[in-house]
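A.B. asks: Structure of the sequence below:
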Amino acid sequence: MVDDAVPEDLKDAVGQLREAIQKLGNDEGSEAFGNPTYDKYGRTRLMGAANRLIAALQVGLSGDVLLAERFDKGIIRAFARVVGDLAFGDIWSESKAFEVAYEIELAINQQTSKLIRPDSVYRENPSRYKELLRIDHEAESAATGIKQEQHLLSQVARVDEIVNDVEQAAGVVADSELAKAFSDHERAEAESANRFRIGAIAILMGIVAFSTYTAIEIPATLGSSLAHVGIAFSGLAAFAYLSRESAQHRKVARWSAMMAVQLKTLSAFSAGLSEGQRENLRSQFGQRVFSEMPTSGVDTPSNGADFSPTIQAVVDILKSARAN
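C.D. replies: Reported below is the predicted structural model:
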């Protein structure tokens, strides 16, 4: 409800300001305002400026003349419209709230400061002069406070950006170190796979050479044949084991190489994502890296199927050598 001590042509503007003040007060802590700390300061300053403007408009100067008559009424209506847009709008602008609050306080201070000069005629009315002086000091102090708060909050935002940059840089370094560890692991596993492969090939060649030599140089008897078959299959078992170990280490090496590549490209891939999306991606990737098993020691059916043609080929070679 608008007080009667307001010019008729400003009652709508004052009513609009009062509705905006009520809406801003009811919205305190609303999730729609994003950052609660920053929004609270912007909202409080805007409410204070609007309340002070209404109080200033109702101050009587002399007779029926109000301080409202000294204001540009178009500016008052513009203030009321902007404050209403901020209060009832879907998107809250903290910076605009501070800016509008500052302009309102500045406009009040500019009008009241003219009336409290040493030669002011209003000194003759102590109560009226005291009221003007109070509003002037409050508006001046509020304007100064708004600028200080804006500066402090901008510094806080800057510190948050620096912390975020440092955290991202630390994450990049950590990713790089982890990628290096995976690369080193990949090289070690590849070397182990090559050693087992060389061992398997050496055993296979030894079996073939031994079987060929005994088939040609040693007369075939039942006992010697059984001994040769036992030696051959013992060698083939060792060959199968070394081959399986080589395949296992090579599989781990491939997995480590893939992890290293993904870690090296993770930062570049997530650069365009929001902070929340980056954290979610990094969390999912970490769970995969530290919980995923690169190999399974129980997939022997596929390994056995891979080695069966090789074993059959060796058996055929032995049969051919015996026939000759």
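
A.B. asks: C-alpha only now, for contacts and for neighbours.
C.D. replies: Will do.

A.B. asks: Helices of the stretch 151-300 of the chain, residue ranges please.
C.D. replies: Applying DSSP state H, counting those that start in this stretch to the stretch 151-300 of the chain gives helices spanning 222-270, 275-291, 300-323.

A.B. asks: which stretch among those helices comes nearest residue 204?
C.D. replies: Closest to residue 204 of the helices of the stretch 151-300 of the chain is helix 222-270 (CA to CA; 6.4 Å).

A.B. asks: so that closest one versus helix 275-291, what angle?
C.D. replies: Counting by axes from the mean of the first three to the mean of the last three CA atoms, to 10 degrees, helix 222-270 lies at 170 degrees to helix 275-291.

A.B. asks: In terms of secondary structure, what does helix 222-270 contact?
C.D. replies: Here helix 222-270 touches helix 126-217, helix 275-291, helix 300-323, going by 3 or more CA pairs under 8 Å, 6 or more residues apart in numbering; DSSP states H and E.

A.B. asks: Which other helices and strands does the longest one contact?
C.D. replies: This points to helix 126-217. So helix 126-217, by 3+ CA pairs under 8 Å, 6+ apart, packs with helix 36-57, helix 94-113, helix 222-270, helix 300-323.

A.B. asks: Run through the neighbouring helices and strands of the second one.
C.D. replies: For helix 94-113, the packing partners by 3+ CA pairs under 8 Å, 6+ apart come out as helix 36-57, helix 73-88, helix 126-217.

A.B. asks: buried residues in it?
C.D. replies: For helix 94-113, a neighbour-count test (16 or more other CA atoms under 10 Å) marks 94, 97-102, 104-109, 111-112 as buried.

A.B. asks: Now the helices and strands packed on helix 126-217 in JSON lines, please, with extra columns for distance to residue 281.
C.D. replies: Converted to JSON lines, the helices and strands packed on helix 126-217 look like this (distance: least, CA to CA, whole Å):
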{"stretch": "helix 36-57", "distance to residue 281": "26"}
{"stretch": "helix 94-113", "distance to residue 281": "30"}
{"stretch": "helix 222-270", "distance to residue 281": "8"}
{"stretch": "helix 300-323", "distance to residue 281": "34"}
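
A.B. asks: please give me the structure for this one as well, since I'd like to look at both together:
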Amino acid sequence: MSKKRTVYFMEVFQETAGGDAVALADGFWDQLASHLKGAQEEERSTFYRGNLLLGEARSDVKTLLDYIYLGRSRPEIDWPDVQDELGTVGALSDVPNIHGLLEPVYIAGIDGSNFAAFLRSSGGPTWSGIETWINEVTAVGVKGPFYKLRPLVKKDGLERLRESFGVSRVHIKVEPHALGAGSSAGAIGQAMEAVEEVSGDLSMELILSFGHATPDTMAAEELKGQLESFMANATFKKSSATLIVDQNGETKREQVDFLNDKVTSREVIDAPEGEEPSLNSALIALGSAIQKYRQGKL
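C.D. replies: Modelled structure (predicted):
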């Protein structure tokens, strides 16, 4: 059975505790992979929200893809049962030599840049978990500067947002576990992070609108700034806005859908019904998305 999964394209960057950007040379993912190859298991792992995150650098001979594997432990209470050849059903935790189940994310750096393609399983590490793991295994320390991830986006929608007078309406939807550590920058991110504290399994949808009224200049500019801050850090399922723009000397409203500007690729993956895709099918999908990105097709 075939199913479609989304491959996300993200950029790693550095930021101080005060929110100031720090220059980061190209080649981060290659350097991280090299570091992981020489590290002991305890140097490649950390805990985030009670779950083990364990990473390693790998090379696949079939797809010729160099990638980073990062697994998130699944709590034992969520382990499935197993059935032996006689039909007897038992707990997977009772099977010898199985010490844990890991839900993966596959990360492939692109051409020595700081961009990478990400393919997550349904229970794989969250974006904020990935950021935490990167900072732990690279021994950033409590003072930073810290590594963060932000979605790779096309320029059209963001340029229209920056050039506008302000924003009169915002509609945002994020999937469970989609908020990264940097998402809390600004009021929109803080509001969504507060909701996520209730449960990480919640999807969230937020609409902010002045209605039919024309907002004053300061309010429209403030909402525009909050949206820019959120867009720079969060991975969203829906993000659209009504911009206040100048058209031939007149103030008009203009719709923009940022989802069309986010760089992703929907890839077909072969997997048995109800099961996660195999490693080989996941890597083929990841390689396919990267090839489309290189060819400018995304």
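
A.B. asks: Quick check: TM-score for this pair?
C.D. replies: The TM-score (TM-score structural alignment, normalised by the length of structure 2) is 0.21; 96 aligned residues with a CA RMSD of 5.3 Å.

A.B. asks: picking up where we left off before, looking at the buried residues of helix 94-113 of structure 1, spot the one nearest residue 170 of structure 1.
C.D. replies: Nearest to residue 170 of structure 1 out of these is residue 94 (CA to CA; 31.0 Å).

A.B. asks: gap between the closest one and residue 159 of structure 1?
C.D. replies: Here residue 94 of structure 1 is placed at a distance of 18 Å from residue 159 of structure 1 (CA to CA, to the nearest Å).

A.B. asks: what's the closest of the helices and strands packed on helix 126-217 of structure 1 to residue 276 of structure 1?
C.D. replies: helix 222-270 (10.6 Å).

A.B. asks: How far away from the center of its chain is the closest one?
C.D. replies: 40 Å (CA atoms, centre = their mean, to the nearest Å).

A.B. asks: Check stretch 161-175 of structure 1 too.
C.D. replies: Between the centre of stretch 161-175 of structure 1 and the centre of its chain there are 11 Å (CA atoms, centre = their mean).

A.B. asks: who's in contact with it?
C.D. replies: Contact with stretch 161-175 of structure 1 is made by 263-264, 266-267, as judged by CA atoms under 8 Å, 6 or more residues apart in numbering.

A.B. asks: Buried residues in it, which are they?
C.D. replies: For stretch 161-175 of structure 1, burial by neighbour count (16+ other CA under 10 Å) applies to 168, 172, 175.

A.B. asks: Distance to residue 26 of structure 1 for the helices and strands packed on helix 222-270 of structure 1 - can I get that in JSON lines?
C.D. replies: Shown next, in JSON lines, are those (distance: least, CA to CA, whole Å):
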{"stretch": "helix 126-217", "distance to residue 26 of structure 1": "22"}
{"stretch": "helix 275-291", "distance to residue 26 of structure 1": "29"}
{"stretch": "helix 300-323", "distance to residue 26 of structure 1": "68"}
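
A.B. asks: same for the strand ranked longest in structure 2, what does it pack against?
C.D. replies: The single longest strand within structure 2, with elements called by DSSP state E, is strand 2-15. Judged by 3+ CA pairs under 8 Å, 6+ apart, strand 2-15 of structure 2 is in contact with strand 21-22, strand 115-120, strand 146-151, strand 264-270.

A.B. asks: now the angle from it to strand 264-270?
C.D. replies: Relative orientation of strand 2-15 of structure 2 and strand 264-270, computed by the same axes, to 10 degrees: 140 degrees.

A.B. asks: Taking strand 115-120 as reference, get the angle to strand 2-15 of structure 2.
C.D. replies: Using the same axes, to 10 degrees: strand 2-15 of structure 2 against strand 115-120 is 130 degrees.

A.B. asks: For residue 317 of structure 1, see how far away residue 135 of structure 1 is.
C.D. replies: Distance of residue 135 of structure 1 to residue 317 of structure 1, given as CA to CA: 109 Å.

A.B. asks: ok, those two, which is more surrounded?
C.D. replies: Set side by side, residue 135 of structure 1 and residue 317 show more neighbours around residue 135, with 21 against 15, by other CA atoms under 10 Å.

A.B. asks: I figured the more buried one was touching residue 53, is that so?
C.D. replies: No: using CA atoms under 8 Å, residue 135 of structure 1 makes no contact with residue 53, being 9.3 Å away.

A.B. asks: Quickly list what's touching both of these two.
C.D. replies: In contact with both residue 135 of structure 1 and residue 53: residue 108, using CA under 8 Å, 6+ apart.

A.B. asks: Just say helix, strand or coil for residue 191 of structure 2.
C.D. replies: helix (DSSP: H, G, I helix; E, B strand; the rest coil).

A.B. asks: if we can go back for a sec, list just the nearest of the buried residues of helix 94-113 of structure 1 to residue 81 of structure 1.
C.D. replies: Nearest to residue 81 of structure 1 among these is residue 100, at 10.9 Å by CA to CA.

A.B. asks: Grab the nearest non-local neighbour of residue 208 of structure 2.
C.D. replies: Closest residue to residue 208 of structure 2 apart from its sequence neighbours, by CA to CA, 6 or more residues apart in numbering: residue 170 at 5.1 Å.

A.B. asks: Just give the number of residues close to that neighbour.
C.D. replies: By other CA under 10 Å, the residues close to residue 170 of structure 2 number 19.

A.B. asks: Repeat that for residue 85 of structure 1.
C.D. replies: By other CA under 10 Å, 14 other residues sit near residue 85 of structure 1.

A.B. asks: ok, now how distant is residue 113 of structure 1 from residue 138 of structure 1?
C.D. replies: For residue 113 of structure 1, the distance to residue 138 of structure 1 equals 12 Å [CA to CA].

A.B. asks: Likewise for residue 207 of structure 1?
C.D. replies: For residue 207 of structure 1, the distance to residue 138 of structure 1 equals 101 Å [CA to CA].
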